[in-house]
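Q: here is the input, now give the coordinates:
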Amino acid sequence: MKILQISPQVPVPTIDGGKLSVSGVTKSLHKLGHHIAFVCYRKEADYELSSYQLSKFCEPFILNVQTGNSIFGALINLFSPIPYNASKYKQRELKSFLIDDLAKNKMDIIQVEHLHMGWIAEVLKKVSDVPVVLRSQNLETSIMKRYTNAQKNIALKLFAWLQHKK
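A: Down below sits the predicted model:
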């Protein structure tokens, strides 16, 4: 199968659970003989090293997009119905890349990694009839609720509570 895998970050090196999970799936699909086109945001990763490591088991497309947290982004998000941890991943560079790529390349299935990237499914359905699968690793509302309850700073606690309610 030809699989388009979309991730919010470069999954190498495998230094945390999210990266380990994504790279494990990609490597397993490769071992089963599937062709994987892997699209992700670069964030802070070393482009050359990441491309080299990923190219061993997929065809990497690393978009030079930073999705780190920012105070400005968090403040703007107060007026959004979408949680900040999801909205910061909604980037036009990914949308444009996927529209162009799907016009040129036929895929059998599209796998979207992480709930944060779920927004792209709406775009994909408009430009392609390829099945889209969301593979979520965490129950994000539970994580946000625990963070809210543990937060001591009143301003951060209020922000976290608002994010949890979204």
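
Q: use CA for all of it now, contacts and neighbours both
A: Fine.

Q: how about Ala145, secondary structure?
A: You called it Ala, but residue 145 is Lys. Assigned with DSSP: H, G, I helix; E, B strand; the rest coil, Lys145 falls in the helix class.

Q: tally of neighbours for it?
A: Using other Cα atoms under 10 Å, the number of residues around Lys145 comes to 16.

Q: mind checking how far it is from Leu158?
A: 12 Å (Cα to Cα, to the nearest Å).

Q: go on, Ile120?
A: The gap separating Ile120 from Leu158 is 29 Å, by Cα to Cα.

Q: do the same with Glu140
A: Glu140 is 17 Å from Leu158, by Cα to Cα.

Q: of Ile120 and Leu158, who's got more company?
A: Higher neighbour count among Ile120 and Leu158: Ile120, with 18 against 13, using other Cα under 10 Å.

Q: how about the more buried one, nearest residue that isn't a chain neighbour?
A: Distances taken as Cα to Cα, 6 or more residues apart in numbering put Lys95 closest to Ile120, at 7.2 Å, once the chain neighbours are dropped.

Q: give me the nearest residue to Asn85, chain neighbours excluded.
A: His116 (6.9 Å).

Q: to compare against the first, here's another:
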Amino acid sequence: MKILYIAPKSPAPVIDGGCFAMMECLKGLSTIAEVDGIILETYKHPYTKESERILGQYLRKQTVVPMKTEVNPAGALVNFIRRRNYNLSRFKSDKLYHIIAEKLREKYDYIVCDSLFAAAQLSHFDMQELPPVIIRSHNVESEIWKLHASLESSVMKRFYLRQLEKTLRKEEIDILNKAAVLWAISEEDRSWMLQNTQQKNVLLLPVSVDLHPEIQVHYDRNSFFHLGSMDWKPNQEAVQFLVKKIWVNPEVSSFKLFIAGSKSEHFKFYNSDSIDVVGWVKDSNAFMAQSGTLVTPILSGSGIRIKLLEAMALGIPCITTALGAAGIDVEKSGIQLAESAEAFTETILKFHENAGLRQELGEKSRDYILKYHSFESCIAVIKETLEG
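A: Model (predicted):
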């Protein structure tokens, strides 16, 4: 079996949750079929020698296509006037069209597009003449922009964001309708696709997460931490919420809070006796295992939080919002939810005082990952799709 795999950015090296999810999908595909890849190179995710080395373990051939995805005000205005979605337009080009057309002269059994953006260019083809197209959806993209618009205080910006959401929703549904199969990353996204598109063949394909039984979690640590890339707005909001809404509370301010992740060093001004901005950590699993309880008050954004899943796989106790736990069965997972500063404070106090509770809920989270996010369970879904 031969598959043409299209990624909207280099999945390797893994520098964020999107890369992580793509790599896990690619690993699964490569266990079943020969896979050729078209990798779009962007300014945020350059294709390097390290990319080539890692991807070479899973791809038979690699075709790299540089794309100019930087935001351009003139391009945004033109697309706004034409009522086309600017987000998707940045992942289309004549060059990419011809490269895909050339690759399709080879006989492939399937085309797998890892995200809506990877599938954007295919809207310029006659989908009936292509091999069956599978779109692996990382989020319902238009829902993200709907939320952005609802949270925007500026009237003009809110108007523009609502137009982006409307055009994106129209094009998103059109692209999803043309696929042979959709792989949804969460049950919530799967339900949305079944309700809002004409698709009937929508399968749940969660992100697979490795367990690390060799790593010992220190449940005696009654500290707290936040880990995530700080060039992502929801993580910036989460850290600001922790620092300005919770760690100012005298009941909490004596507890240790570690802040780590890519670009977090830019927030060193938050350092204090109780707050330690660690910066980027080389071994995130080792860091999490010895840093206590994960606190991640996600207030915006969409999709599965990969760092949350990785923490759960280790057996780390976690406190987050309902939005942060999107795609996860809260009752089965052991995750604790809090929606306000008061609720976070109450839960933090409860965790700080009880090592037994930290261990009980952390182990429950690890069992959940083993059951619902193992590599084997995800491979089964891929095999079901490709082999019938």
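
Q: now for the residue nearest to Ile120 of the first structure: what does it line up with in the second structure?
A: Using TM-score structural alignment, the partner of Lys95 of the first structure in the second structure is Tyr97.

Q: any idea which element its match lies in?
A: Following DSSP states H and E, one finds Tyr97 of the second structure within helix 94-103.

Q: now do the strands in the first structure.
A: In the first structure, the segments counted as strands under DSSP state E are 2-7, 35-41, 59-63, 109-113, 132-135.

Q: elements contacting the fourth one?
A: Helices and strands in packing contact with strand 109-113 of the first structure are listed as strand 2-7, strand 132-135; criterion 3 or more Cα pairs under 8 Å, 6 or more residues apart in numbering; DSSP states H and E.

Q: the longest one too?
A: Applying 3+ Cα pairs under 8 Å, 6+ apart, one finds that strand 35-41 of the first structure makes contact with strand 2-7, helix 17-31, strand 59-63.

Q: ok now the longest helix along the second structure, how far from the chain's centre?
A: Looking across the second structure with DSSP state H, the single longest helix is helix 155-178. How far helix 155-178 of the second structure lies from its chain's middle: 20 Å, per Cα atoms, centre = their mean, to the nearest Å.

Q: read off where the helix or strand immediately after that helix in the chain ends up in the first structure.
A: Where DSSP H and E defines the elements, the next helix or strand beyond helix 155-178 of the second structure is strand 181-184. The counterpart of strand 181-184 of the second structure in the first structure, using TM-score structural alignment, is absent.

Q: give me the neighbour count for the residue nearest to Ile120 of the first structure.
A: When neighbours are counted by other Cα under 10 Å, Lys95 of the first structure comes out with 15.

Q: I figured it was touching Val123, is that so?
A: Yes: at 7.2 Å, Lys95 of the first structure and Val123 qualify as touching, with contact defined as Cα atoms under 8 Å.

Q: coming back round to it: and the longest helix of the second structure with strand 133-137, angle?
A: With axes from the mean of the first three to the mean of the last three Cα atoms, to 10 degrees defining the directions, helix 155-178 of the second structure sits at 140 degrees from strand 133-137.

Q: other residues contacting helix 155-178 of the second structure?
A: 80, 83-88, 116, 119-120, 123, 127, 135, 141-143, 145-146, 148-150, 152, 182, 196-199 (Cα atoms under 8 Å, 6 or more residues apart in numbering).

Q: of these, which belong to helices?
A: 80, 86-88, 116, 119, 141-143, 145-146, 148-150, 196.

Q: show me the two of those residues that sit farthest apart.
A: Farthest pair in these (Cα to Cα) is Ala119 and Ser150. Separation: 27.0 Å.

Q: what number of residues lie near Ser70 of the first structure?
A: Neighbour count of Ser70 of the first structure, defined by other Cα under 10 Å: 10.

Q: and it, what's its match in the second structure?
A: Counting by TM-score structural alignment, the partner of Ser70 of the first structure is Asn72.

Q: neighbours of the residue nearest to Gln53 of the first structure when sequence neighbours are not counted, how many?
A: Excluding the flanking residues, the one nearest Gln53 of the first structure by Cα to Cα, 6+ apart is Val12, at 7.2 Å. Using other Cα under 10 Å, Val12 of the first structure has 18 other residues around it.

Q: repeat for Arg105 of the second structure
A: Per other Cα under 10 Å, the neighbour tally for Arg105 of the second structure reads 8.

Q: over to the one 4 residues further on?
A: Other residues near Asp109 of the second structure number 16, with proximity taken as other Cα under 10 Å.

Q: kindly report the same for the one 10 residues further on.
A: Applying the criterion other Cα under 10 Å, we find 27 residues in the vicinity of Ala119 of the second structure.

Q: great, nothing more from me.
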